[in-house]
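Trainee: Sharing a model prediction with you, sequence too.
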Amino acid sequence: MREKYKPVALKNAPMEYAPSNELGVVFLFAHVARLLQFRIEEIRPQFPDCTAYRRMGDSEKKARIEFEFRSSSFKVHGHDQAKCDVIVCWHHDWPDVPGSIEVIELKRHFGVARKVWIQQAIKSQQEYLDEHDRMEWALSKRATPGDLLLMYKCAPVSAITDVFVFSGNDIARGGAGWREGDAYFGEIRRICHLGSPVFLDDLRKHRVLKTASFVRRNMQGVGLLATEYWPYLYDMILERNPAASKKLNQLRPDKL
């Protein structure tokens, strides 16, 4: 049985830990609404959840707000996009959100920015990785929900072949299965498969990426943090896989 791991601690927040549901989103939004220039008129149990007015220069503009834990839930719930101006969420995981709707991802306001990890898949795991778009996977204990996972298939492939996201709400600790001892696990979801993988040899030839610790370590080790190198990795991935640009748009370096 897996033991639930401590949730993500927040910085400068009225809650000790990151929210795990929509009610937590509503609570946190109340504490940043004024900072974001919102004056709340009404919060109600039906769609849209909130009516507010947002300061725009010398005037105010009415804003119809829907609260969601994940932005993609707006689509799952079948809400009418024509009746909403703003989605306030904790995780923004909807790359195809209509352009008419602004998304406010609260984690950015409480010191929980997304991180990028190189996540290994050993030979015995690679077939399973190919067959499932959602699964539990071993993660670094420092990973937080919403983090980006660049799935690296170890030898004989030796390449980044897929982009996933940590889609669960928390990390649990349990038996590793492929080795002795415990590991930390979380639910992950595929963003896209890379038809043209990024090989380790390609990273070794890149003027900047060749200096990264994960490249110098030949992608070995647990918790290969790659956040500071994401702009270079992002460019390399899109250069080889231009069809993935739409799916990766919300994960652009300037939005991460």
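Mentor: That came through, no problem.

Trainee: drop to CA atoms for contacts and neighbour counts, all remaining ones
Mentor: Noted.

Trainee: Helix or strand: which one has P231?
Mentor: Assigned by DSSP states H and E, P231 belongs to helix 230-240.

Trainee: Now for the closest residue to R134 other than its chain neighbours, how many residues are close by?
Mentor: Nearest residue to R134 in three dimensions, chain neighbours excluded: R189, at 4.5 Å (C-alpha to C-alpha, 6 or more residues apart in numbering). When neighbours are counted by other C-alpha atoms under 10 Å, R189 registers 19.

Trainee: One more to weigh against that first structure:
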Amino acid sequence: MHQLEPSFSEITSTGRSGCGVVSIAAVSILVALLGAGVFGLMALDGSDLPFLDNPAAAQVADNLPFVLGGLLCLGFGSVAAWAVGSTIIGGAMRRAKLDEPEVLGPEKVRVGESFRVQYRQAVKGDINVTRINVRLLLREWVRYTSGTDTYTTSHDHVIQTHELPGGLFSSGSMIIQELDFAIPPSGIHTFPTPQMIEDFKDSPEVKQMLERNPRLAVRITQATTFTPARNNKLSWHVHVQIDIDRWPDYNQAFEVPVAAEVLTDNRF
């Protein structure tokens, strides 16, 4: 068994997003714009606005377009700052309670084969784990273009789930799990395969690129998207979700390489 490599955190099909925060910010901005619009209409209509007798208020009214622009920038800036800040702070809080895990699994698995994963994670601070959820996922990754824009999207298919009870873990203790999974006989191997990628790097297309611009070619060939199937990928992952009471949850997936072979007997 060897250490499985971490791949991604949130599950795309069921993962949470920041839509709620964006909605709150959008409502706040809308209220501000409506209020400013009512104020502007009253001013244009010649309505009596006593507070404009105050020089400071009159100055604000004269600069109303700039005030509206500032409110918009402040609202959208707050949303962006919250999204970035919550990611950084949430990650730091998780690391304060949980160490990086050791996840051992097979070097490769065949289609239709069962395998075992060993999970060990040190606890650095007292926590109350309400639930541990470990899933086997098949992730589809697609890149496509619309007009002049390029987009990427991914979707996770939950193949198998282990729902495990939590409990109180004190500082210095360990979260230890040993779980069995199976790639379905009707499943598909990791795509593209490692051999396909190596063959592609040795292809005439890549060799010609190396001759024209060696520095650029090396950087491109090291990129994960430079494969014979640049717009489609299939990969298998074991995703671990640890729900912690009054603390950010732990979410991390680890890739399981599935070879382009089908299980036919008990020998590997």
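Mentor: Alright, I've got the coordinates. A quick note: this is a predicted structure, and the numbers were derived from the prediction, not measured.

Trainee: Superposing both, give me the TM-score.
Mentor: The TM-score (TM-score structural alignment, normalised by the length of structure 1) is 0.21; 109 aligned residues with a C-alpha RMSD of 7.3 Å.

Trainee: before we move on, back to that, what helix or strand is the residue nearest to R134 of structure 1 on?
Mentor: strand 182-199.

Trainee: just the angle between that strand and helix 230-240, please?
Mentor: Relative orientation of strand 182-199 of structure 1 and helix 230-240, computed by axes from the mean of the first three to the mean of the last three C-alpha atoms, to 10 degrees: 50 degrees.

Trainee: Pull out the buried positions in strand 182-199 of structure 1.
Mentor: Judged by neighbour count (16 or more other C-alpha atoms under 10 Å), strand 182-199 of structure 1 contains these buried residues: 183-194, 196-198.

Trainee: Next secondary structure after it?
Mentor: Downstream of strand 182-199 of structure 1 (by DSSP H and E), the next one is helix 200-205.

Trainee: name the helices or strands packed onto that following helix?
Mentor: helix 213-216 (3 or more C-alpha pairs under 8 Å, 6 or more residues apart in numbering; DSSP states H and E).

Trainee: Please name every helix or strand in contact with the helix it packs on.
Mentor: Here helix 213-216 of structure 1 touches helix 200-205, going by 3+ C-alpha pairs under 8 Å, 6+ apart.

Trainee: Could you give me the buried positions within the helix it packs on?
Mentor: Buried positions in helix 200-205 of structure 1, judged by neighbour count with 16+ other C-alpha under 10 Å: 200, 203-204.

Trainee: residues of the helix or strand where A217 of structure 2 lies that come out buried?
Mentor: Here A217 of structure 2 sits within helix 214-221, counting by DSSP H and E. Buried residues in helix 214-221 of structure 2, counted by 16+ other C-alpha under 10 Å: 217, 221.

Trainee: who does that helix touch, helix- and strand-wise?
Mentor: On a contact count with 3+ C-alpha pairs under 8 Å, 6+ apart, helix 214-221 of structure 2 meets helix 204-212.

Trainee: just the helices in the stretch 51-200 of structure 2 please.
Mentor: 55-62, 64-97, 194-201 (DSSP state H, counting those that start in this stretch).

Trainee: Using a markdown table, lay out those helices together with distance to H239 of structure 2.
Mentor: A markdown table is the format used below for those (distance: least, C-alpha to C-alpha, whole Å):
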| stretch | distance to H239 of structure 2 |
| --- | --- |
| helix 55-62 | 54 |
| helix 64-97 | 16 |
| helix 194-201 | 22 |
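
Trainee: F115 of structure 2: which of those helices is closest?
Mentor: helix 194-201 (20.0 Å; C-alpha to C-alpha).

Trainee: so the closest one versus helix 214-221, what angle?
Mentor: 160 degrees.

Trainee: hmm, back to that, check the buried residues of helix 200-205 of structure 1 against V116 of structure 1 and report the nearest one.
Mentor: Ranked by distance to V116 of structure 1 (C-alpha to C-alpha), the buried residues of helix 200-205 of structure 1 are led by L203 at 16.0 Å.

Trainee: Help me confirm that Y144 of structure 2 comes into contact with T150.
Mentor: Yes. Contact status for Y144 of structure 2 versus T150: in contact at 5.8 Å, counting by C-alpha atoms under 8 Å.
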